[in-house]
Every structure is written in C-alpha cells, then in structure tokens.
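S.K.: pasted the sequence and its predicted model underneath.
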Amino acid sequence: MTLDLVGPVRTLLDEGVDHPSIDGMPGGGFVLAWIESRQIYVTIFDAYGGEVNQFPLGQAGTNPSVVVLSDGSIVTAWVDYDGIKAMRVNSDGQTLSDAAFLQSDNASSESNYFPNLLALADGGFAATYRGTGRDGSRGSVHLQIFDVNLTSRGADQLVNQTTEGHQNSGRTVALDDGGIAVAFSSRNVDGSVSAAMMRIFDADGTPRTDQIRLNQYSSGQQHQIAIVALNNDLILATWTSDGQDGSDDGIYARLFDTQGRAQGNEFRVNFETLGDQNGSDLIALADGSAVVSWLSGGTDGELRARHIDAQGVPSGAEIIIGADERIFYYPQIVQTQGNGAVVVWPDFTDRSVGTTEAQFLAFKPIATAENDMLFGTAQDDDFGGGAGNDVLQGYSDNDRLFGDTGADTITGGNGADTLIGGDGDDFIFGGGDGADLRDVVYGGNGNDQIDGGYGNDELRGQSGDDTISGGFGADTILGGSGNDILAGSAYADRLFGNEGDDFLNGGFGSDRLRGQDGADRFFHAGVTGHGTDWIADFSHAEGDRLVFGLSADASNFQIRLAHTPGVGSASVEEAFVVHTPSRQIIWVLVDGADEAAIQLQSGGQAFDLLG
C-alpha cells in the first residue's frame, strides 16, 4: 500500500481554537470538538473537509473529547471546575441528553482530568480519565461505561495496578469480542521513568487481564501511547520511546492479541531518526493493516505518516505531511471513506491565534497473487486486484476498479465508476445510493453477476453466461456472448441480448428490448407497473418467445396490428400484444406483422398467439 497526500494542507478552523478532538462520522465525514475562550463548540465536516454544521454547546470547560455513537449522535466530554461533564446532541446540534457529570470531583482530595471517549457496539460508550488523590498515587487511570443517555452502568474501574508515582494518558479501543483495551503510561514499573502499559476489560467493565507492559526497552521513558484494534483480531499499540533509536524520541510499536499476549517483539515505526519523533496516533484499515502519524523533529518540525502491514511490518516510505516552517502540535488521525483519512492538528505558527489544520490522505492498495481486500477512498481511485479472488471497494467520486483474474467482488460506491471484472466469475455492483452517477461495467470473461445499483448505468456482460440487473435508473444492458439473463429493474431501460439464448426482463417501466442472435425469451410480469416493452427484433424463426408472469392462455391475448411512424420498416406494421383482461399492451413487436407465429409461454404451457 502506498500513502499519498490529497491536496494541500487546509485550515479547518481559523479562530482562536484550542484542544481540538476528532472522531469519524457515518458516511465518511468527521466531527471536531474544540474550545474558544473556554466555550465548547462542535463542527461537522464531510469526507472532503467541507463544513456541514457548526454549533456551540453552551458549556464552558477545557480538554474536550468527542465521540460519535452507533446511532449517529455525538457525545462531547470536557473538564469542568467540579469534574468531568458530558452532553449528547444530534448532528443538527439539538440536545438529546443534557449536560451531566460523568465523574464529579471530591473537593477535599480528589480530582479528575483528561477524558477520553470510546463508542461501543451496543450503543453506549466508555470513558477513561486521569484521577488524582484516588489510589494513593499522584495520578491514576480509570474506566467507566455509560449508556446512550449518559447514565453510568456501574462504578468506575481502576485501570492501573501499580499505585506508586503516577499513571497517565488513558487511551481506549473497542475489540470485536466486545472487550475494551485501555493503554496508559505508568511509573515505577520497569526501572525506567515510565512504561507503556495496557489492560483489557470485558464488555461489562470486568478486568480480563492484569496490566501488561507493552515496551521491551526500559530506559528513559515510554509514554504517549496510542492503540487500535486491527481487523485481524490483533491490537496494535504505538508509543514514544526516549533514546531508543539512537537520537532523541522515537516511535515504537508492538502487536498483541485480545488476551494481551504479545505477538512478536517491539519494532521501530519511524525511519527518520534525527531529532524527536513523538506524539503518535493511528487508525486501522479494512485489510488488517494500520497507518501511524506522528510529530517529527520537535516543536518546529513536521508531521509524518507510515503504513504498517497486517503482520506488524512497516511498509513503504514515510510521507511528510507538512514542513513549511509551521509550528505543529500532536496530530490526530481518523478514517474518512475506505482507505482515506484526515490528519488534524493544532497549529500555532501565529502564536496569537491557534488554528486547526488538516491534511487528507489516500492509501492506494497494492494487489498480490493472493485473495486481496482492496479499498478506495473518497477521491478518484484507480487500482486492480491482480490474481486471486479479490474484493475491491470504491467509495464516492469516480473510480476505476479492475478485478483481473479470479472470482472477484467489485463495488463502485457513489460516483461515475468504471468497473471491470476481467477473467473469472465475478460479482460487480455499481452500488451507491440516490446520489450515485452513471457507472460503466465490463464483466469480461466468465459467468458474471452484475448489478448496476443506482444511476443510469451501462452494463456489459461480455463473454460467458452472465446475470445482469440494471437496478435503479434508466440503464443500458448488453449481454454479450453466452446465454445471459438480463433484467432492467426500475425505470425505462434498454436491453441487448447479443449472442446466445438470452432471457430479457425489462422490469418496471416501458423498456426497449433487442434479443439479437439466438433463441431469446422476453419476460413481462403482467402487472401495470411493468409497462409496455418494445421488442426490436422478435424472430419466431430464431426460436424467440414471449414469457408472461401470470397464469394465462391464448384466449387472454389479442394481437393488434398498426404502423408506428419512425419505427422499423415503413411497410410493415407492429404487432401489439394486448392482455385483454387488464386491457394492457404488454409487448410491441417491431415489424411483428411479418411473423408467421408468436409463441407465448405462461406457466408450464406455450401457445401461438397467431393461432
């Protein structure tokens, strides 16, 4: 996989912004919670960075953390004078749950800071935070689970088991089995200043494991831990390690399973070792790999990112996200659509006004000879599957996806896509929703299944016995060679059987059908919504027949002959096939008056409408 920058660095928020927090939105967008003059705001962006909505929460505080729940609602937590509060709103800013304490302070001895929120699959969320004066140390890490209405499902859990010195930076990730992994830093564990730690809990908050040390190198400090669940039942953790890479700070990582067992040794993520590399964040991709971003070169440095494959091996070169004498702060990265992401960071180049900057990334998949899962982005993608039975997924914008050999599954998503099956029995889906544009699909060799989805598509089966459905839109469907099954589905479609004995079903709407070579069958459901289908080349001599979807016999039909200007031969009339019980014209056979017989099949019987 290769990492590419998409466009220039962009300013998302240009006001006196502080402490932005980010999470992904349904559909590939993202949300930022941020502070200006202690007032908390929420801004929603689409997958391209366009602002969708912005609103104040009407609350004051510091250190916000934002999360999008499974129902699409947004929970923002922040530090108040008396503890940690949260509020739940919808994407329009309408309050769904009033501001409430997640954890209140004990004024005499206890305080709580730095909330970090995590959405759970059951609709609720988990919160971690740092406490002081709560476990006898200078700082502790706590986990608590809440339902969608901000109601606690029980008391908070002390995450750290070491209670000397102080513990910090609770980061969480949800596991596929319902568990929750919490990463944090802890002093007085391994003889260093601090160690990178993790503890795993079950879905109800019960500890599954003891605390686990992530790092093997134990000099200086290992801190600033980030964590993500990969799509292969593994956990990838990254952290900043002091002096390990031969210079100052470096970014290191290690894989673990969901029981906390290490899957190999720690490894260095950064290739560049000059100066500090710190403040990492990471996301998981659909193929089991991950992308890590971090701050390189200290306060006046640059941001970098690198791909980590599913086996925990850094692959490809680092990419530099920004190096134009800006003053960066620690980045956050979130996935947008497919293999797209956005890196967001506070920028203090103008020290009087903090801004929030963003760089969009695209991760171009690289095919192998194996069965690959390859995903596009919100941009225009162009990639192929190679050998193997591959899964190719586009998203919005105009993609070109090529399955090549093997039995591939290809989905275009929204946009005007070109989808090519290549050799093998492929499944190709134009996909998308009502915003989808016109897709062009080539099945290639093999017995393919093609569904245009939304949009006015052009679908070509090419060779093989193909099954093609137009979906929603006025589609053009060409079967190619082979015995094909063609269905227009909704709206007025054009169907061409080409070579072979084909089955043509115009679907709902008045369609244009042309069987061409072979003994073709033309289907009508017999209901009004199916419309009147025009058949351009019905030929009894080639073995063509009509197929009626309801029970009927010859007495239920009448043939009427009439000339239609501009259609067929000027000297030959069209044959209008009328279903007399419903008085509906079912088919019009262009130049049908020349036919010696018109065979119609209904149920298990066939008969000649001309007697």
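M.R.: That came through fine.
S.K.: okay, CA-based contacts and neighbour counts for the rest of this
M.R.: Noted.
S.K.: and residue 343, how far from residue 487?
M.R.: 44 Å (CA to CA, to the nearest Å).
S.K.: who touches the nearest residue to residue 324 once chain neighbours are set aside in this structure?
M.R.: Leaving aside its chain neighbours, residue 324 sits nearest to residue 302 (7.9 Å; criterion: CA to CA, 6 or more residues apart in numbering). Under the criterion of CA atoms under 8 Å, 6 or more residues apart in numbering, the neighbours of residue 302 are 295-296, 320-324, 326, 328.
S.K.: so after the helix or strand harbouring residue 342, what's the next helix or strand?
M.R.: In the assignment (DSSP states H and E), residue 342 maps to strand 340-347. Downstream of strand 340-347, the next assigned helix or strand under DSSP H and E is strand 355-364.
S.K.: what about the closest residue in space to residue 579 that isn't next to it in sequence, distance to residue 601?
M.R.: Counting by CA to CA, 6+ apart, residue 579 lies nearest to residue 557, which is 4.7 Å off, once chain neighbours are set aside. When distance is defined by CA to CA, residue 557 is 12 Å away from residue 601.
S.K.: now swap in residue 335 and tell me
M.R.: In terms of CA to CA, residue 335 sits 54 Å off from residue 601.
S.K.: quick one: which of these two has more around it?
M.R.: Under the criterion of other CA atoms under 10 Å, the comparison of residue 335 against residue 601 puts residue 335 first, with 26 against 22.
S.K.: identify the residues contacting the closest residue in space to the more buried one that isn't next to it in sequence.
M.R.: Once flanking residues are discounted, residue 335 sits nearest to residue 341: 4.1 Å by CA to CA, 6+ apart. Contacts for residue 341 (CA under 8 Å, 6+ apart) come out as 333-335, 360-362.
S.K.: second one coming, line it up with the first:
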Amino acid sequence: MRQTIVICAVVLGAPSWLGAEEFQINGRTSGAQANAAVAADADGRIAVIWSSYFSSSGRSNDILVRRIDTTGRSFDADEVQVNTVWKGNQTEPAAATNGTGMLLAAWHGPGLDAEGIFARLFHQLGAAMTDEFPVNATIEGQQLYPSVAGGEAGTFVVVWESRQADAIGKISTIRGQLFDGHATPLGSEICIDAQTHDARYPSVAMDAAGGFVVTWLQAQTMNAVMARRFDANGVPLGEPFQVNEIAFGSITQPAVAMSPSGDFVIVWDGDPNRAGDDDIHGRRFDPNGMPRTGQFTVNSLCEGTQQYPRVAIDDVNAFVVVWQHDHGDPNLATDVWARRFDAAGSPVGEQFQLNSYVTGKQQSPDVAIAAGEFLVTVWQSDGQDGSGYGVFARIEPWTIADPDPVETPHVE
C-alpha cells in the first residue's frame, strides 16, 4: 500500500531576502475588488487584472487592469477598464504576455446563448489594440473559467470549461483557441480533453516555441488531475494523462507553469490522509511529458487547510508555488503563503507568509516572475483598502542559486 509521508516543520522565520510589504493595486474601492491575476514580461512590465463589483445601472462587474513596473510604480494614472460591454456579470479574469510584451486579457461574461469567454489585446505600452471580442465558437451552454498563456513565438492560447446540458444532466469539456500576436484566431476551436464530459477548471501554460500544456480536474469519473500536451499548431501530442499518483477525496482547481524550454510543473490541493485538511501537491515533467519526479508535497506547515495553489517557473526551471492557507478557526485570518524550489525540484527553505496584513481573509493568490529577477504575487484582501475586498501585490527579488545536477525531489 502506498503511504503519503508529509514532513511538517515549524516556520521560524522568513528568508533573509524577504522584506517587502504588500501594496494596494486598486484605485477604485467602492464595492469588492477580487479574483486578481497577474502577468509579467521579460522586460519587467507587470499587469494585474481583477473583477470590480458594481450593483447599479445594470452593471454587476467590470474587468480592470493596472500596469506597474518592478518597483511597484504605476504606468497609468488609474486602472483601465478592460471590458467594453457593461451589461451583466464580467468575472474570472486571466491574462498573459507574449514574446513582444503584448497582453491578452480574457474573462467570462454574458454570451450569445448563456455565458461566453471574451478577450481583449493590449500593446506593451498599454494601448488597447482591439475591442473586446468573443473567444469561443461554441455558443451553447456556459463557457467558464478561462486561462491564458503566451510564448516567445508571439502566439497566445485561451482555454476554458464548456458546460452543456444533455439527456442525463450537465456535461463539461475543455475547449481552446489559438491566436497570433494580433489576436487573430489560428485555426478552429480545439477539443482539449478528448470529450470526457466531466472536465473542469483548466489551466494552460506555453513554452518559447508555442507548444503548450493544459491541466484540468477530471471531476466525476476519476476525481483526478489530468493534463495533455499540444504542439504550436494545437495538434495533440498524445492522449490526456493522469498527473496525481494518489487518489484524493477532493481536489479544487489545478494550475500549471511551463518554462521556455518546455519543462512544466503542475500543482493542486487534496486531502488523501488528513481528514479534509488539504495539502498542496505538485509534480514535475520534462518537455516530452515524462515525469521528472513523483508526486510531492509543497507545504511544510501542516496545520489547517492549504488550497487554491498557483505556480510560476523561470528560464532555468526553478519555480515557486503560492496558495491560500485557512487556519480552520473563524477567529483567525486566512493567509497567503509561498515556497520556492530549485531546478532539481528541491525546496529552497520552508514556506513563508506573504501578507503582512493579518486581519480578515487574504485569498485567491496568483504569481508571476518578472524579467527573470522579481517575484510578483497578487491576492484579494478583506478590509485592507477600507471597503470590502481590495487587490494587493508584493514584489521581491527572485534569486535561486544553481542546483546540484543530481535531482533530490521531496517525494511522498
């Protein structure tokens, strides 16, 4: 019988380079500013995108973006509205940059049938290059949970969950669409998951040549984390494969990051042995999709529930995972934590807390590496901006020494 060994440690202190505090991104504070995502390019330009809540004049949410540099200085006087259609609920924002610094933002909003995926392209200097446009060709049912990736080759890919109803209930598949650097569709819509009918919560990442990998939750039939690789033309490189080696009672949204050379890391949360107290798990793969490690545990602190991980990877395959930590006590805050790993997959120190504001809930983190030198983390914070949820960011140096060439993964 396979057993999971989780090595727990008391976090005694933060790494010596850790010293930055979070700062507020949103200028608009009326209503909730939530569901933040971050993208960064090789020149250090950073874009933070989020959903801003409204409750009047038929407006429910807007999608806003703010561009900053690696010092936190804003390029714009205020945040910029991404969506050009105001009616209905605009949510679930995602964004990525390509090799020329262009930014593609995507989100979920009211569609031609029920709900669709929309996108808008921005120049590296901030000007909108398009109006918002529909991404999905499939218009029946709901199109949800977009994820975006861009590569050095200049292309983008958007993936999402497509949910329709049939005679036995709702079915969910993962769809995708490639775009060139001008947001022109390349080919037709792609079926990502080979029509398994219960695929949810996709995440996508792209390498320098435009090849990409998609991961998702296979919800009902397997309750497994799945993935599939594609070439730069959107042609599948094999069938979907299972990522997790150990069965889980519950899994939420997995996430993936891919280096320019094609190595990739997939992370997820689950609770195989800890009675509902989820841990963060991960697994590394080479550019051919072959496992470099077995499944490993990311978090070193076991108390409470660890959920909603996100991951970023650099040019030499060192990576960082961020996640949300719930102490399990309604009187305690929910915090945002991180842990760094070298290119061999070995932890670089223990996990560390990112938020210094510890009142209320700090939730839904996202992470990027800017210019190969700066770690950028964003999250939503309850009450810190004086009015419900606000969006906060933290920027600090990203430096990891070259690892020993012998791989020493933290294996379960």
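M.R.: Ah, there it is. These numbers come from a predicted model, not from an experiment.
S.K.: TM-score them against each other, please.
M.R.: The TM-score (TM-score structural alignment, normalised by the length of the second structure) is 0.63; 297 aligned residues with a CA RMSD of 3.6 Å.
S.K.: hang on, the earlier thing: which residue numbers in the second structure go with the strand holding residue 342 of the first structure?
M.R.: Matched against the second structure by TM-score structural alignment, strand 340-347 of the first structure falls on residues 263-270.
S.K.: again with stretch 74-81 of the first structure
M.R.: So stretch 74-81 of the first structure sits over no part of the second structure, by TM-score structural alignment.
S.K.: report the buried residues of that stretch.
M.R.: Going by neighbour count (16 or more other CA atoms under 10 Å), the buried part of stretch 74-81 of the first structure is 74-80.
S.K.: include secondary structure and distance to residue 220 of the first structure when you put the residues you listed into CSV, please.
M.R.: Shown next, in CSV, are those (DSSP: H, G, I helix; E, B strand; the rest coil; distance: CA to CA, whole Å):
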residue, secondary structure, distance to residue 220 of the first structure
74, strand, 39
75, strand, 37
76, strand, 35
77, strand, 33
78, strand, 31
79, strand, 30
80, strand, 33
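S.K.: what is the aligned counterpart of residue 131 of the second structure in the first structure?
M.R.: In the first structure, residue 131 of the second structure lands on residue 210 (TM-score structural alignment).
S.K.: please list all residues in contact with its match.
M.R.: Residue 210 of the first structure neighbours (CA under 8 Å, 6+ apart): 161, 199-200.
S.K.: which of the residues you listed count as buried?
M.R.: By neighbour count, with 16+ other CA under 10 Å, the contacts of residue 210 of the first structure hold 199-200 as buried.
S.K.: how much space separates residue 392 of the first structure from residue 230 of the first structure?
M.R.: For residue 392 of the first structure relative to residue 230 of the first structure (CA to CA), the value is 19 Å.
S.K.: burial count for the aligned residue in the first structure for residue 210 of the second structure?
M.R.: Matched across to the first structure, residue 210 of the second structure falls on residue 288, judged by TM-score structural alignment. Per other CA under 10 Å, the neighbour tally for residue 288 of the first structure reads 18.
S.K.: what's the answer for residue 392 of the second structure, then?
M.R.: As a measure of burial, residue 392 of the second structure has 25 neighbours, counting by other CA under 10 Å.
S.K.: ok, it touching residue 367?
M.R.: No - contact criterion CA atoms under 8 Å: residue 392 of the second structure and residue 367 do not qualify, at 12.0 Å.
S.K.: could you tell me which residues touch both of those two?
M.R.: Common neighbours of residue 392 of the second structure and residue 367 (CA under 8 Å, 6+ apart) are residue 378.
S.K.: which helix or which strand is home to residue 36 of the second structure?
M.R.: Using DSSP H and E, residue 36 of the second structure sits in strand 33-40.
S.K.: which is the next helix or strand following that strand?
M.R.: Next element after strand 33-40 of the second structure (DSSP H and E): strand 46-56.
S.K.: report the mean deviation for the helix or strand residue 173 of the first structure falls within after fitting onto the second structure.
M.R.: Per DSSP H and E: residue 173 of the first structure is located in strand 167-174. Taken over the aligned residues, the distance from strand 167-174 of the first structure to the second structure averages 0.8 Å (mean CA distance after the TM-score superposition for the first structure).
S.K.: which stretch of the second structure lines up against whatever helix or strand comes next after that strand?
M.R.: Following strand 167-174 of the first structure in sequence order, the next helix or strand is strand 180-186 (DSSP H and E). With TM-score structural alignment applied, strand 180-186 of the first structure matches the range 103-109 in the second structure.
S.K.: and that stretch against the first structure, how far off on average?
M.R.: Superposed on the first structure, stretch 103-109 of the second structure shows a mean distance to its aligned partners of 0.7 Å (mean CA distance after the TM-score superposition for the first structure).
S.K.: circling back: the match of residue 131 of the second structure sits in which helix or strand?
M.R.: Counting by DSSP H and E, there is no helix or strand that carries residue 210 of the first structure.
S.K.: next one: the counterpart of residue 228 of the first structure in the second structure from residue 365 of the second structure, what distance?
M.R.: Taking TM-score structural alignment for the superposition, residue 228 of the first structure sits opposite residue 149 in the second structure. Going from residue 149 of the second structure to residue 365 of the second structure by CA to CA gives 17 Å.
S.K.: residue 69 of the second structure now?
M.R.: 19 Å.
S.K.: looking at those two, which one has more neighbours?
M.R.: Using other CA under 10 Å as the criterion, residue 69 of the second structure and residue 365 rank with residue 365 on top: 30 against 16.
S.K.: so who does that one touch?
M.R.: 36-37, 308-310, 322-324, 336, 377-380.
S.K.: residues contacting the closest residue to residue 337 of the second structure other than its chain neighbours?
M.R.: With sequence-adjacent residues excluded and distances taken as CA to CA, 6+ apart, residue 337 of the second structure is closest to residue 353, at 4.4 Å. Applying CA under 8 Å, 6+ apart, we find residue 353 of the second structure in contact with 14, 335-338.
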